[in-house]
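J.: Only the shape, not the letters, is given here:
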């Protein structure tokens, strides 16, 4: 039975972290909102979220349906999928390390979102542009180095070598770090112009993920949507500043 992935159509967003894991593993899945008919489409997602019949309806997408089980939140979904897709170490203790790293990525993604919506998600970007400029300047100066520097450190201190973030094989966190780098380069090309020099191990990991056959195939397919100014990572030139 195919997994069912529920996320907003037209954007990569948070759903892309789950999508990359499914694509890497060659798992059969249905992107529900990107299809119409047969109980699919955005309406099908909203029906689950707004249903009075669901004992524990998900608060927001993404969520994954596996049979009758519904799992919400990116890190939680990946914690569930990791063993099934072969994207976590065999060591159970290390699986919690992987989950902790994914939760750190969750924190980082929330900060990325707040660069263009620092006041309220209910307001348009144009209604908070000046505040977004201030928030983005602090994010570029302080938070990008804080988070990327941390992941670079973890890669450097991996006892199994720096090819992967945990252990000696690919995990879903490696895939998520690829997405983080890609998103930041799209949103802040000036600020990220020298990331390869500042974070060489992270840059090498990004390239290593891109070369994986299933990921390469996915990135070239129409299933991989382009970044745009509706998702988490948004490029507004006025928010992008170079780093001295």
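T.: Received it, and whenever you're ready, just let me know what you need. Computed from a prediction, not measured in an experiment: that's the story for all the values here.

J.: CA atoms for contacts and neighbours, from now on please.
T.: OK.

J.: which stretches of this structure form strands?
T.: Taking DSSP state E as the test, the strands found in the chain are 3-6, 29-31, 63-66, 69-72.

J.: Residues contacting the first one, please?
T.: Here strand 3-6 makes contact (Cα atoms under 8 Å, 6 or more residues apart in numbering) with 15, 28-33, 45, 61-67.

J.: ok, back up a step: could the strands of the chain go into CSV alongside mean neighbour count?
T.: As requested, the strands of the chain are exported to CSV (neighbours: other Cα atoms under 10 Å):
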stretch, mean neighbour count
strand 3-6, 21
strand 29-31, 17
strand 63-66, 20
strand 69-72, 16
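
J.: can you redo these as CSV with distance to residue 113?
T.: What follows is the strands of the chain, written out as CSV (distance: least, Cα to Cα, whole Å):
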stretch, distance to residue 113
strand 3-6, 20
strand 29-31, 23
strand 63-66, 19
strand 69-72, 19
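
J.: I'd like to know how far residue 228 sits from residue 198.
T.: Look at residue 228 and residue 198: by Cα to Cα, to the nearest Å, they are 26 Å apart.

J.: Check residue 174 too.
T.: Where residue 198 is concerned, residue 174 sits at a distance of 18 Å (Cα to Cα).

J.: okay, the two: which has more neighbours?
T.: Neighbours around residue 174 and residue 198, counted as other Cα atoms under 10 Å, are more numerous at residue 174. The numbers are 25 against 15.

J.: can you tell me which residues contact the more buried one?
T.: 164, 165, 205, 206, 209 are the contacts of residue 174 under Cα under 8 Å, 6+ apart.

J.: In addition, the following structure is provided for comparison:
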């Protein structure tokens, strides 16, 4: 049976981290809310079910037969060994999961640059606060997170060009997406800082050229970044500082 991915239609968002793993592995999957016969209603049917014993709190979540798995890092921890995108060593699988959970923290901070007060308010309702939050994010948080991943990549004891172990994992794919998203949302800031992270940029470029990823990016399955997703480009929030 095909994996079923549930996430908001029209967005890359958090669902894209799962899509990249499925696409790289050439896995059979269905992006449920993009199916005309199912759509967002199918997602809400599961989330609001009165009988499903393991209802998810929010998308993305993955359905594999009768099993429902929520949260990006949890989904990738489940999929990684099945798709050949996790280390064979059990201990290193937990290292990979820890790195993915750190990416989850990073994604949450990206989101808060445009919604620093309340997720139920529009961006336009919190512009001054978003500008202050974005300035701090660009100044302090981008270098903190990217600097960390740069060090981990350089210090991989396997001596490979991947973030953990000696082969590509879902964490490498997620770091590719982080660089993509940050470059879209904060092009001035990233243009100024990219040279500080040569190992991460080389990883990004290698992932981008992988046949399945390149094919996915060129296909209509790869949605464009937009101002409804996690990574949003508001020029007033970007800065070279």
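T.: Right, received. Where do you want to start? Quick caveat, the model's predicted, so the values are computed rather than measured.

J.: For the two chains, what TM-score is obtained?
T.: The TM-score (TM-score structural alignment, normalised by the length of the second structure) is 0.99; 241 aligned residues with a Cα RMSD of 0.7 Å.

J.: Closest one to residue 178 of the first structure out of the contacts of strand 3-6 of the first structure, please.
T.: residue 15 (14.2 Å; Cα to Cα).

J.: Next, count neighbours for the closest one.
T.: Residue 15 of the first structure, neighbours per other Cα under 10 Å, totals 21.

J.: Which parts of the first structure are helices?
T.: For the first structure, helices defined by DSSP state H occupy the ranges 15-25, 42-50, 74-85, 92-116, 129-138, 144-156, 172-187, 195-198, 200-210, 213-219.

J.: now the ones you listed in a markdown table, with distance to residue 1 of the first structure?
T.: Converted to a markdown table, these look like this (distance: least, Cα to Cα, whole Å):
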| stretch | distance to residue 1 of the first structure |
| --- | --- |
| helix 15-25 | 14 |
| helix 42-50 | 18 |
| helix 74-85 | 13 |
| helix 92-116 | 25 |
| helix 129-138 | 43 |
| helix 144-156 | 35 |
| helix 172-187 | 22 |
| helix 195-198 | 41 |
| helix 200-210 | 27 |
| helix 213-219 | 20 |
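
J.: can you tell which of the ones you listed is closest to residue 237 of the first structure?
T.: helix 172-187 (8.4 Å).

J.: so how far does that closest one sit from its counterpart in the second structure?
T.: Compared with the second structure after the fit, helix 172-187 of the first structure shows a mean deviation of 0.1 Å (mean Cα distance after the TM-score superposition for the first structure).

J.: ok now that helix, how far from the chain's centre?
T.: Distance of helix 172-187 of the first structure from its chain centroid, counting by Cα atoms, centre = their mean, to the nearest Å, is 7 Å.

J.: For it, grab the matching residue range in the second structure.
T.: Taken onto the second structure by TM-score structural alignment, helix 172-187 of the first structure occupies residues 170-185 there.

J.: List the buried residues for the matching stretch?
T.: Residues 170-179, 181-185 are the ones in stretch 170-185 of the second structure that count as buried (16 or more other Cα atoms under 10 Å).

J.: Equivalent analysis for stretch 50-61 of the second structure, please.
T.: Those buried within stretch 50-61 of the second structure under the rule 16+ other Cα under 10 Å are 55, 56, 59, 60, 61.

J.: that older thread, and of the contacts of residue 174 of the first structure, the nearest to residue 19 of the first structure?
T.: residue 209 (14.1 Å).

J.: Can you tell me what the closest one aligns to in the second structure?
T.: So residue 209 of the first structure corresponds to residue 207, using TM-score structural alignment.

J.: Wait, its match touches residue 176, no?
T.: Yes: between residue 207 of the second structure and residue 176 there is a contact at 6.7 Å, judged by Cα atoms under 8 Å.

J.: so how far is residue 130 of the second structure from the closest residue to residue 33 of the second structure other than its chain neighbours?
T.: Nearest residue to residue 33 of the second structure in three dimensions, chain neighbours excluded: residue 39, at 3.7 Å (Cα to Cα, 6 or more residues apart in numbering). Residue 39 of the second structure is 32 Å from residue 130 of the second structure, where distance means Cα to Cα.

J.: The two: who's more crowded?
T.: The residue with more neighbours, out of residue 39 of the second structure and residue 130, is residue 130; 21 against 17, by other Cα under 10 Å.

J.: The first structure: which residue goes with that one?
T.: Match for residue 130 of the second structure (TM-score structural alignment): residue 132.

J.: And residue 85 of the second structure, by the same measure?
T.: Aligned partner of residue 85 of the second structure by TM-score structural alignment: residue 87.

J.: Let me know how buried that match is, in neighbour terms.
T.: 24.

J.: show me what contacts it?
T.: By Cα under 8 Å, 6+ apart, the neighbours of residue 87 of the first structure are 21, 25, 81, 170, 171, 172.

J.: change it to 6 Å
T.: 171, 172 (Cα atoms under 6 Å, 6 or more residues apart in numbering).

J.: what does residue 206 of the first structure give?
T.: Residue 206 of the first structure touches residue 178, counting by Cα under 6 Å, 6+ apart.

J.: Done for today, thanks.
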